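Asks: Sequence below, structure please.
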Amino acid sequence: MNKRYIYSACLAVGLLITTSCEKFLVQDHPTSVYDELWWNTAADAELGLYRCYVGIPHGLSGRQIMFLDALSDQLVARQNTRGEYEAYVRGIQASNWDRANHIYMDNYKTIRRTNRLLENIGRVYMEEWKRERFILEARALRAYYHMELLMLFGGVPIVTTALSPENSYMKRNTEEEVYAFAMSELKACAEKLPTRYDFADRTRITSGIAYALMTRLALFFHDYEAAREASLKVIELGEYELYRAPNPADSYTNLFRYAGEENKERIFFRDQGSTGAFTAIGIPSEGGQTVLSPTAAIVDTYQLKDGRNLNELSADSIELFRRDPNHKDMRDPRLKASVFLVGDTFMSSTLNPFDNSGVNSNRLGIQYSTSTGYWVKKYLDERDKVNTASTRILDFMIIRYAEVLLSYAEALVELGEWDHPDVLYYVNMVRNRAGMPNISLNKYNSQEKMRQLIRQERSVELAFEGVHYFDIRRWGTWKEVMNGTVYGAVDPETGRRIEVETRTTNGERSFWWPIPEVEMLSNPNMEQNPGY
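Replies: Prediction:
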């Protein structure tokens, strides 16, 4: 592991940089007091555990989970002030790639915090039940941070102690070893963690969160039996349900707005995790900035309200829906809830990226406007335009119940049980909440057809939530969808879709992210991923 990352983990809020590396290693809490003096009371342990939670990523700032789908066929990212996502999709990212550096460092920094708490909490004066719960929370968080590293970088060092300089040159563990570690830790914690907390502690790790993380990790590594078991555990807890608004037609839309923020669908979420939404997916004419823009590929994925796909229509009808994607409001309601199309309105603005007359700050291609002719609608709420430092920001859902239901159905399909009654039951439950009709075995009458349907459902249900990037990699569709021309909306003057960019991602090289250059230079035992 990189010493710089280890040392940076030892810094606390307000701690000034010094020249003593040894001092860094023993001072990573807010008061800059040595461990021998710090770990005394339950309040000390509480603050130490809080710092373990700090590493949970935001959706649109910091680690910005939503931006991961700009590395897929769903989004295009512009403006490198938010990260060099364009370098990745062009296949030219190197070991100094800023996104890899940030996430690698941030995860190991927080892993170190969990290890320091676990090593010292035993001598803290506190109630035993609380100590045991803090230990479980820290272990589950440590497993989550290892899991995130594993799913991006492949095999990485498993770190279970607060390292000192003499043992910091760690080798990479294998993918299998990190997977086994993360799954084992999450399972052990899931079996003992509370299933719920009071409102004040609603962001703490629960049993359901641990099982949901196991589900996502197991799916990524094609361990479908483990994914089935873990997702079924979440369902059987009875703690979660799909959100439904007083007006059912608003359910999916309000799920990502303040109107539906407090809901039982969210399992794992970042408190106020949508900070920065107005400067990442905002509308320029309303004072926002557009960095992420949806592609034609995701717009085409939404079915019609009668359950037909675009490729089931006549050539003339396909062309009609390309020019006017939600013609006569005939498409899956999740499209309207997730994407701003040409002619839609937001606040006082009518969105027309092809209007070049006068002053149109929303026109295509100018700085901080759409690059595809579409805008992201999820997590963009009018209230954010006037938010101040004292205003509460919308939470960002990292894992929600709909994902778990689709994961359970997918695991059954991949295990050969594509016609299991639960597959139809849970897929239809997700579709019905959005206003879509049931599917039946009359149409989806084979494993392959059901597999493709569930992949389509995941793509539209979870669009722009940072899930699709991992899905296309584990599905093996990475090379297919991440090479070639990216298209946007149809230009009314030419009648053709605009060509946004050409992607030349090397699937083999880009499947795993590069180990950061600074890590490679400082750790002689570290090995780089192939191609870097």
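Asks: Going by C-alpha atoms from here, please, whenever you check contacts or count neighbours.
Replies: Noted.
Asks: What ranges does the stretch 51-200 of the chain have for its strands?
Replies: Assigned by DSSP state E, counting those that start in this stretch, the stretch 51-200 of the chain shows strands spanning 75-77.
Asks: right, I mislabeled it, should have said the chain
Replies: Counting by DSSP state E, the segments of the chain that form strands are 75-77, 266-270, 292-294, 339-340, 345-346, 349-350, 375-376, 396-400, 483-491, 496-504.
Asks: Contacts for the second one next, please.
Replies: By that I understand strand 266-270. 56-59, 203, 205, 208-209, 212, 240, 395-401 (Cα atoms under 8 Å, 6 or more residues apart in numbering).
Asks: next one: stretch 119-135
Replies: 35, 39-42, 45, 49, 118, 161, 193.
Asks: repeat that for 7 Å
Replies: 39-42, 45, 118, 193 (Cα atoms under 7 Å, 6 or more residues apart in numbering).
Asks: one more to put side by side:
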Amino acid sequence: MNRILKMIGLSSFLAAMTSSCNSMDPVLTSEFTDATFWESTANADQLVNMAYNQMYSADKMWNDEALSDNIFEGRSPTNQRLIRNGLANPTNTLFASEWADAYRGLKTCHVFLANVNRISDATEDWKEIRSAEIRFIRAFIYFRLVNFFGDVPFFTSDITVSEAGNINRTPKANILTFIHEELSNISSRLPNRNELANSDRGRITKGAVLALQARAYLYESNWQKTADYCDSLMQKQEIYGNYSLLKNYEDIFQPANEYNEEVILDYGYVSNAKTWNKLYDAAPLSAGARLNAYAPVQELANNYLTINGLPINSDPTYSENNPYVNRDPRMGATIVFHGGQWTNLSGETRTIYIKPGTGSNDTERSDEYAGANSNASPTGYYVKKYYDHTGTQDFSSGLNVIMIRYADILLMYAEAQQQLGKLDANIWNQTIRAIRERAGFTAATALDFPTGMSTSNLTTLIRNERRSELALEGLRYFDIMRWKAGKTYLEGTVYGAKFANGNSDYIRLDNRRFDENRDYLWAVPSAQVDLNKNLLPNNPGYAN
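Replies: Below is the predicted model of the structure:
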């Protein structure tokens, strides 16, 4: 699909648009004509399901995370790595695929909305709910587009090939206004979490609509609106559904706890059918991983507080020579560090040895750091979050990927109130304290409101709390972009653990670069510019 939208027959479109890196997405064949396809809700529901699949995926989450300062991809010059090293240009294939994927998803939404009233066996209630779901997906896709590209082509119904070749870019602000209005309009037409049947778990709800409103306003730095929407979700659960923090942090990401009370919206997978296997190239090799192509970095490890609730450089009990003891328990639930624990598919729990010279047999030594070009981790860390204990030997997992969860609502609320100058002990206890208590902190220095802390230090505290709580969930890059903090977090040397030069120095990897005048937006892809010169000028810093 070279143009933004390609006017082709519905049956051909349905077959052509179902491509994915996952092992199974619903593929609609060409056995139906345009006249017969819309005869049943069963057919139309397949199109709705395809729109869900085009909205998000595990691939997108992990790629988004690789754009941030949490991850290093050392095996090859991936698109994300090129972007982070300041080497991206309009031919970058990630720019092209993100653009194309989005407009394919929008095509699906527009086809459904144009034809929903033709479905002969659909009730008005069914049409209203499914249309609201599709409109949410369309808003989500546009939100993703504008956060990557800024001004983009915008339309709310299908367009012709000629129109696609001549359309202009619509200002980001206008599209955001549409997103907010659209979300407001559909909220009342959807059920809340408590009203969903088990067979409908994973569908979009009132709570998801409210949460996306909050996230969109957060990214605009509209602090009052962010606080208002978060507060509504926290306080009006009789309207939006009952949400709360799950008791144990690590349990959030286990298959036995899918659709738990913390999950507001997730992207569904199915064991042995539709799966993903990113950890095959990110988990410890001794656990059966193939190699390491996706590794957490030292900067992420450093972000986790000591168990006293202090940064590592502020706690006299912290030692560089024994850095992983008495730390935020979320670190051990998110990344694998030297001396950390791993439970194999068989249920056996054992220690992982990453520091060179510490393994006692070939299996243990396979995880040891051996240089940037080895099969083992180039940073001295492995990924643990989202490890599926019920998966297969190649790490294929049917574990759902969480898009929005309640802890993020609490963190957004705390950040918005802090930016408004209203963060007090009561709000702190509702948000940061509650999150830290769930994580396993007990010290007063970790849990009590930091009275007297400066505004800038409190801003840093909240940003670091977001990083620790939400690491490897695909949100860090967007946080850095909205903070306009690219130079702070995405510039300079990438470090790994203190395993270089006989365990005396921190590993040094890429030297990342961030151009403040260019890198807050991606380039309009070259292939799109070739088809439509009205997309020019390109975003600042990119040659036309």
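Asks: ok, back up a step: going through the contacts of stretch 119-135 of the first structure, which ones are buried?
Replies: 39-40, 42, 45, 118, 193 (16 or more other Cα atoms under 10 Å).
Asks: so of the contacts of strand 266-270 of the first structure, which ones are in helices?
Replies: Here DSSP state H is the test, and the contacts of strand 266-270 of the first structure give 208-209, 212, 401 as lying in helices.
Asks: Nearest to Val413 of the first structure among the buried ones among the contacts of stretch 119-135 of the first structure?
Replies: Leu193 (29.9 Å; Cα to Cα).
Asks: Hmm, Ile111 of the first structure is touching Ala143, no?
Replies: No: counting by Cα atoms under 7 Å, Ile111 of the first structure sits too far from Ala143 to count as a contact (8.6 Å).
Asks: got the ones in helices among the contacts of strand 266-270 of the first structure as TSV, with distance to Asn360 of the first structure and neighbour count columns?
Replies: Converted to TSV, these look like this (distance: Cα to Cα, whole Å; neighbours: other Cα atoms under 10 Å):
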residue	distance to Asn360 of the first structure	neighbour count
Gly208	47	28
Ile209	45	23
Ala212	44	29
Tyr401	40	25
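Asks: Pull out the buried members of the contacts of strand 266-270 of the first structure.
Replies: By neighbour count, with 16+ other Cα under 10 Å, those hold 56-59, 203, 205, 208-209, 212, 240, 395-401 as buried.
Asks: Check the mean deviation of the longest helix seen in the second structure from the first structure.
Replies: Longest helix in the second structure by number of residues (criterion: DSSP H): helix 124-149. Following the fit onto the first structure, the mean deviation recorded for helix 124-149 of the second structure is 0.8 Å by mean Cα distance after the TM-score superposition for the first structure.
Asks: buried stuff in stretch 86-103 of the second structure?
Replies: 86, 88-90, 92-96, 98-103.
Asks: Need the counterpart of Asp125 of the second structure in the first structure.
Replies: By TM-score structural alignment, Asp125 of the second structure lines up with Trp129 in the first structure.
Asks: Could you give the number of residues near Asn538 of the second structure?
Replies: 20 (other Cα atoms under 10 Å).
Asks: Which parts of the stretch 251-400 of the first structure are helices?
Replies: 251-254, 296-301, 315-323, 333-338 (DSSP state H, counting those that start in this stretch).
Asks: I'd like to know which of those helices lies nearest to Lys479 of the first structure.
Replies: Lys479 of the first structure lies closest, by Cα to Cα, to one member of those: helix 296-301, at 14.8 Å.
Asks: once aligned to the second structure, how far is the closest one on average?
Replies: Looks like 1.0 Å for helix 296-301 of the first structure (mean Cα distance after the TM-score superposition for the first structure).
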